[in-house]
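Undergrad: Predicted model follows, preceded by the sequence.
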Amino acid sequence: MANELQGKKIAFLVAPEGAEQIELTEPWKAVKEAGGTPELLSTRPGEIQAFNHLDKGDKFPVDRVVSEASASDYDGLVLPGGVANPDFLRMDEEAVRFVREFFEQAKPVGVICHGPWTLVEADVLKGRTITSWPSLKTDIRNAGGNWVDEEVVVDQGLVSSRKPDDLPAFCAKIVEEFAEGRHEEQARSA
């Protein structure tokens, strides 16, 4: 990865606690190594508490509160997993609005593990093929999505992966999709 993302700003949206640390730090590193500028958004200012499965990991400073952000400020979005993280996000109207805007604006989105719960709440999965942690299969299908068990899936600018073991493939694909930019066929009516 060289400078594919030079001049591109990528939003990473996480709850104040519960994000799986490696699902935040590895994609973040991939975006930086590709010349992009990652920005950490959350529902509250200050710091977020990341987790290594169920154990507390490191804390990371929040760059911007999601209620003050718009998808038009960014070139792409990453939604890390962690069991609690997307559950908290899907209960926050501003976080859900922000996620939905990326689909309305046909901008690429990367989501991993439990992250698709936020996409279910944003009602953006109808007709899309996506993968995730297996326990989300029924939720995704109930939201109109087609769940598959694959390392990485790309559907009209939406990149999804199942788990931390899939991070190398996930990181390569998000960089590729972010470099491509807008995906007109991704635009969905809200």
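TA: Yes, it's here. Numbers count the residues shown, from 1 in each chain.
Undergrad: For the rest of this, base every contact and every neighbour count on C-alpha atoms.
TA: Will do.
Undergrad: need the contact list for Ala11.
TA: Ala11 sits next to 38-41, 74-78 when contact means C-alpha atoms under 8 Å, 6 or more residues apart in numbering.
Undergrad: As TSV, the residues you listed with secondary structure, distance to Met91 and neighbour count would be great.
TA: Conversion of the contacts of Ala11 to TSV gives the following (DSSP: H, G, I helix; E, B strand; the rest coil; distance: C-alpha to C-alpha, whole Å; neighbours: other C-alpha atoms under 10 Å):
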residue	secondary structure	distance to Met91	neighbour count
Pro38	strand	24	22
Glu39	strand	22	18
Leu40	strand	19	21
Leu41	strand	16	25
Tyr74	coil	22	18
Asp75	coil	24	25
Gly76	strand	22	27
Leu77	strand	18	25
Val78	strand	18	27
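Undergrad: second one coming, line it up with the first:
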Amino acid sequence: MADVPSRDGVLSGRKIAILAESDFYEPEIAYYRRRFAEEGAQVDLVTRMWGNESITFTGHEHRAPLTVTRSLEDLDDRRLREYGALIVPSGMVADRLRYTEDLERLAPATDLLRRAFARSGVLKGIICHGMWLASSIPYVVRGRKVVCHNNLLGDVRNMGANYVDQDVVVDGDLVTGRTGDHCHLFARTIIDELVLRGV
């Protein structure tokens, strides 16, 4: 799917980063790209590039291709501050991105999430299995209200988060969603929170 050009809207001039990897949930990613662009936001898909100029991933349901050209490792603190929101989507994206070859260091995507949590100006959106990416940094969700896929209920409780049985949960600068099928509610909440925060 070609990028949807942004137009003037409530998110005009804002940027949203969405993490990407293989086994993504195609309807979710397609929805975000269109919905956020409808509100005027620039939507950037970012991933670990492994030295490549571009990587084409395949979706989980239909094996649809998704080409990414932006490196999450290029998002230093200055560039990270340019984003109003960082989204960890559903599917196997978080599981793939939490891989680290050096067991003494956080995976680059997990470190990016850690740095985003250190900045209240960046809205964090984590949906469904996306909570896996925070498993190595449980302190970022400890004591916070979250929802996740039912399969991760034990994980979030072990991380010290407070599970709330709702489709979308907002706790300050953190928005969580139950499953990829709730992406429309999740995206609507992200939009509303960005407008409310004036980020």
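TA: Thanks, I have the structure now. These numbers were taken from a predicted model, which means no experiment stands behind them.
Undergrad: tm score of chain vs chain?
TA: Once superposed, chain against chain, the TM-score is 0.85 (TM-score structural alignment, normalised by the length of the first structure); 179 aligned residues with a C-alpha RMSD of 2.0 Å.
Undergrad: and the counterpart of Pro164 of the first structure in the second structure, what is it in contact with?
TA: Using TM-score structural alignment, the equivalent of Pro164 of the first structure in the second structure is Gly180. Going by C-alpha under 8 Å, 6+ apart, Gly180 of the second structure touches 25, 28, 89-91, 127-128.
Undergrad: Most neighbours out of the residues you listed, which is it?
TA: Most neighbours among the contacts of Gly180 of the second structure, by other C-alpha atoms under 10 Å: Ser90, with 31 neighbours.
Undergrad: separation between the most centrally placed residue in the first structure and Leu41 of the first structure?
TA: Centroid check for the first structure by C-alpha atoms, centre = their mean gives Leu79 as the closest residue, at 2.0 Å. Relative to Leu41 of the first structure, Leu79 of the first structure is positioned 10 Å away (criterion: C-alpha to C-alpha, to the nearest Å).
Undergrad: So for the two, which residues contact both of them?
TA: Common neighbours of Leu79 of the first structure and Leu41, counting by C-alpha under 8 Å, 6+ apart, are 12-14.
Undergrad: which strands and helices sit next to whichever strand or helix holds Lys56 of the first structure?
TA: Lys56 of the first structure belongs to strand 55-61 when assigned by DSSP states H and E. Packing contacts for strand 55-61 of the first structure, counted by 3 or more C-alpha pairs under 8 Å, 6 or more residues apart in numbering; DSSP states H and E, involve strand 47-52.
Undergrad: Report the buried residues of the strand it packs on.
TA: Going by neighbour count (16 or more other C-alpha atoms under 10 Å), the buried part of strand 47-52 of the first structure is 47-51.
Undergrad: Need the counterpart of the residue nearest to the centre of the first structure in the second structure.
TA: Matched across to the second structure, Leu79 of the first structure falls on Val88, judged by TM-score structural alignment.
Undergrad: Now for its match: which residues touch it?
TA: Applying C-alpha under 8 Å, 6+ apart, we find Val88 of the second structure in contact with 18-19, 94, 125-127, 130-131, 133.
Undergrad: Please repeat the previous calculation with a cut-off of 7 Å.
TA: Listed by C-alpha atoms under 7 Å, 6 or more residues apart in numbering, the contact partners of Val88 of the second structure are 18-19, 94, 125-127, 130.
Undergrad: Same check on Glu150 of the first structure?
TA: Contacts for Glu150 of the first structure (C-alpha under 7 Å, 6+ apart) come out as Thr131.
Undergrad: Roughly how far does the equivalent of it over in the second structure sit from Lys124 of the second structure?
TA: Counting by TM-score structural alignment, Glu150 of the first structure corresponds to Gln166 in the second structure. Computed as C-alpha to C-alpha, the Gln166 of the second structure to Lys124 of the second structure distance reads 18 Å.
Undergrad: Kindly report the same for Arg79 of the second structure.
TA: Separation of Arg79 of the second structure from Lys124 of the second structure (C-alpha to C-alpha): 15 Å.
Undergrad: Ser135 of the second structure now?
TA: In terms of C-alpha to C-alpha, Ser135 of the second structure sits 15 Å off from Lys124 of the second structure.
Undergrad: Specify which residue of those two has the higher count of neighbours.
TA: Using other C-alpha under 10 Å, the more surrounded residue of Ser135 of the second structure and Lys124 is Lys124, with 23 against 19.
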